[in-house]
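J.: pasting the sequence and the predicted coordinates here, then a few questions.
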Amino acid sequence: MSETASWGSTWIADSNGDQGGEIVLTFDDNRIASALYGSHDQNLAFLERRLGISATPRGNLLAIRGPREACEQASSVLRKLHDRIRKGGNVALGDVDGAIRLTAAQGSLFPTAPTAAEPAGIFAQLSTRKKSVSARTPAQDAYIRAFGRHELVFGVGPAGTGKTYLAVVHAAQLLERGEVDRIILSRPAVEAGERLGFLPGDMREKVDPYLRPLYDALHDVMPPERVERGLQNGIIEVAPLAFMRGRTLAHAAVILDEAQNATSMQMKMFLTRLGEGSRMVVTGDPSQVDLPNGMTSGLAEAVRLLDGVEGVSICRFTDVDVVRHELVARIVRAYEAAPRADVRE
């Protein structure tokens, strides 16, 4: 038993009186519906797996069946994604996951039709000319909002939580808006348990292997030709952490990645480079320190010392904020649950 409505605003329970039932959504544009469903209905399959519902497309109709709370959440997720497509955006599996997390953050039951008092989404967003990126978890939302409120932001947590990527998007946004004159990318030149030895080439070529994740993020949110032009004319600068001493970084968006591998002295030196009109983001995973035994991570010390200092925001991520792949979150939890051991022994 079901009722067809523009956004399934009426819940029709099964006649046997259990908690199951059905909502049928109607789409005016089949092209938008097709984009919403994804290639081979992969977005619907992901939604079914995550929420424990069944989603059956019938042309411009979509029947959502299952427990009431899950069906209401699925309806809310699809409405948000539909609005995004209608405004010219794209929807990938990561966007479906983000919409699920967003609706979960808003509450257990959700209205199935938008109202004037209810915006299409509450999570913060970063935008460049090439791409718009919305937060996918409450922690990412707090992180993005901290960018606009604090000169120095720490993003601390496990791999795959978007710490570095969002910092790069923020920097690109500031540059395009003219709020800063340049982007400076830095990272400790510490190998993850390996020794690469002598690296040939100029300075950029020597540090490329260490800064590749930052380059990848820049190319994702800025046109490749602008990234290359920026690297050539100094608007985008690659600066190994060891070479930052003595500089004053004014009117710049500064990112220190993999900061858990900075020593205490290096971290203090880097943080005190902050100049007028600059914004600084420091990211790292305290559980992946590659410093020699006996050396204190500068990131851990800085987070402890600067917590509560005016102008500084410390944003902490956990395994529930992993957005890279579902399996990554499970890997992080497995390692955190295992007894602590020094794998370098």
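T.: Everything's here; your move.
J.: make it CA atoms for all contacts and neighbour counts henceforth
T.: Will do.
J.: helix, strand or coil for C315?
T.: Judged by DSSP: H, G, I helix; E, B strand; the rest coil, the three-state class of C315 is strand.
J.: name the nearest residue to it, ignoring sequence neighbours.
T.: G155 (5.0 Å; C-alpha to C-alpha, 6 or more residues apart in numbering).
J.: for Q140, see how far away the one you found is.
T.: G155 sits at a distance of 9 Å from Q140 (criterion: C-alpha to C-alpha, to the nearest Å).
J.: now D28
T.: In terms of C-alpha to C-alpha, D28 sits 33 Å off from Q140.
J.: how about P223?
T.: P223 is 24 Å from Q140, by C-alpha to C-alpha.
J.: between the two, who's got more neighbours?
T.: A direct count of neighbours by other C-alpha atoms under 10 Å for P223 and Q140 places Q140 higher, at 24 against 13.
J.: alright, now check it against this:
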Amino acid sequence: MSPRENARSDASQSSVRSSRSRIDVPPDLVMGLLGSADENLRALEQLLAADIHARGNAITLSGEPGDVVLAERAIAELIEIVGSGQKLTPEAVRHSVAILTGMKDGSADESPAEVLTLDILSRRGKTIRPKTLNQKRYVDAIDAHTIVFGIGPAGTGKTYLAMAKAVSALQSKQVNRIILTRPAVEAGESLGFLPGTLSEKIDPYLRPLYDALHDMMDPELIPKLMSAGVIEVAPLAYMRGRTLNDAFIILDEAQNTTAEQMKMFLTRLGFGAKIVVTGDITQVDLPGGAASGLRAAMRILDGVGDIHFAELTSADV
């Protein structure tokens, strides 16, 4: 075969392999889709193999057929997200493509728009939503089960999302109070031996929970609710001997509980109450090499009805 014939054959094969597509974006959604200085478009170009060109309200795609199909689906999902009124960011673009990739390999069963438009709590124009599929599954599990364990590394949103669900449940009168607790490992839970008032003793251990509360509620309202006992933030040791009814109870940093403490905490559950336990089993700080109560709970309670274990990973950060 001559070089000319070879070139013609290569061009023919290339045309068979390549595909083109055009998407017309509703004019009022173009700016939100592309982002400031086209930052969302640039994120898409980095994440997808297809060539993407935007002109006016038309987006043209070209490349391998499978790559073009994935790009079409990604852009359609992003248009739906923008159309819902949500501000699109490069981070949301990355999460959307990750979810679509998961759908392609069978590990995901929900679309990016279903995940990223789920509103948990809104305050002063800020809405808290899951950002990844695992986060949405975690939030859905909190709705569906009485006891949920959120297990994963720091920064995966396990405590923040649980607190948003707690505040939402309080506001909708599903519960009468919120109880937030952590083990004070550094003090060995023996706070009586520390100098200062009770609040001075426990404040360093509980400050992250206060900070999250301030993101979700009017700061001037929080002291009033705490004085009325509607919101309680306390070390785990103060849960002993109580039965907690009609409450949304969150145990944070649960990897630093002993098996005895975990059993004590879980048996505080009363009528109409919900428990969320969060922790990172790779960050156990118990003294003397004591076994983690979170690990014990995972071993003993896995498969028990109305108890769910939600796993989050570094991909959910």
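T.: It's in. All values reported here derive from a predicted model rather than from experimental measurement.
J.: any idea what the TM-score is?
T.: The TM-score (TM-score structural alignment, normalised by the length of the second structure) is 0.81; 294 aligned residues with a C-alpha RMSD of 3.0 Å.
J.: picking that back up, need the overlap of contacts for G155 and Q140 of the first structure.
T.: Both G155 of the first structure and Q140 are contacted by K163, under the criterion C-alpha atoms under 8 Å, 6 or more residues apart in numbering.
J.: counterpart of R101 of the first structure over in the second structure?
T.: Residue pairing (TM-score structural alignment): R101 of the first structure is matched to A98 of the second structure.
J.: ok but that match is inside a helix, no?
T.: Yes - counting by three-state DSSP, A98 of the second structure is found in a helix.
J.: from L78 of the second structure, how far off is it?
T.: Taken as C-alpha to C-alpha, the span from A98 of the second structure to L78 of the second structure is 13 Å.
J.: who has more neighbours, these two?
T.: Neighbour totals were compared for A98 of the second structure and L78, and L78 leads with 25 against 19 (other C-alpha under 10 Å).
J.: so what's the more buried one closest to, chain neighbours aside?
T.: Nearest non-adjacent residue to L78 of the second structure (C-alpha to C-alpha, 6+ apart): L33, at 6.8 Å.
J.: next one: A13 of the first structure
T.: Going by C-alpha to C-alpha, 6+ apart, A13 of the first structure has G21 as its nearest residue, at 4.2 Å.
J.: tell me the contacts of the residue mapped onto that neighbour from the second structure?
T.: With TM-score structural alignment as the criterion, the equivalent of G21 of the first structure in the second structure is S19. Contacts here follow C-alpha under 8 Å, 6+ apart; on that basis S19 of the second structure touches S62, G63, E64, P65, V68.
J.: most neighbours out of the residues you listed, which is it?
T.: For the contacts of S19 of the second structure, neighbours tallied by other C-alpha under 10 Å; top is V68, 24 neighbours.
J.: flag every buried residue along stretch 30-47 of the second structure.
T.: V30, M31, G32, L33, L34, G35, E39, N40, L41, A43, L44 (16 or more other C-alpha atoms under 10 Å).
J.: among those residues, which ones are in helices?
T.: V30, M31, G32, L33, L34, E39, N40, L41, A43, L44 (DSSP state H).
J.: and the gap between the equivalent of P209 of the first structure over in the second structure and P183 of the second structure?
T.: The alignment partner of P209 of the first structure in the second structure, by TM-score structural alignment, is P204. Distance, P204 of the second structure to P183 of the second structure, by C-alpha to C-alpha: 12 Å.
J.: at which residues are the helices of the stretch 151-300 of the first structure located?
T.: Listed in chain order, the helices of the stretch 151-300 of the first structure (DSSP state H, counting those that start in this stretch) span 163-176, 203-221, 224-233, 264-271, 298-306.
J.: so which of the ones you listed is the most surrounded?
T.: Mean neighbour count (mean count of other C-alpha atoms under 10 Å) peaks for helix 163-176 among the helices of the stretch 151-300 of the first structure, with a mean of 23.
J.: that one aligns to what range in the second structure?
T.: Residue span in the second structure matched to helix 163-176 of the first structure, by TM-score structural alignment: 158-171.
J.: same question for stretch 38-48 of the first structure.
T.: Using TM-score structural alignment, stretch 38-48 of the first structure pairs with 35-45 in the second structure.
J.: any idea which helix or strand carries V24 of the first structure?
T.: strand 20-26 (DSSP states H and E).
J.: list the buried residues in that strand.
T.: Buried, per 16+ other C-alpha under 10 Å, within strand 20-26 of the first structure: G20, G21, E22, I23, V24, L25, T26.
J.: again with stretch 113-120 of the second structure
T.: Here stretch 113-120 of the second structure shows A113, V115, L116, T117, I120 as buried, counting by 16+ other C-alpha under 10 Å.
J.: count of neighbours near S297 of the first structure?
T.: Neighbour tally, S297 of the first structure, other C-alpha under 10 Å: 22.
J.: so can I have JSON lines of the buried residues of stretch 113-120 of the second structure showing secondary structure and distance to R242 of the second structure?
T.: Below are those laid out as JSON lines (DSSP: H, G, I helix; E, B strand; the rest coil; distance: C-alpha to C-alpha, whole Å):
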{"residue": "A113", "secondary structure": "helix", "distance to R242 of the second structure": "42"}
{"residue": "V115", "secondary structure": "helix", "distance to R242 of the second structure": "37"}
{"residue": "L116", "secondary structure": "helix", "distance to R242 of the second structure": "38"}
{"residue": "T117", "secondary structure": "coil", "distance to R242 of the second structure": "38"}
{"residue": "I120", "secondary structure": "coil", "distance to R242 of the second structure": "29"}
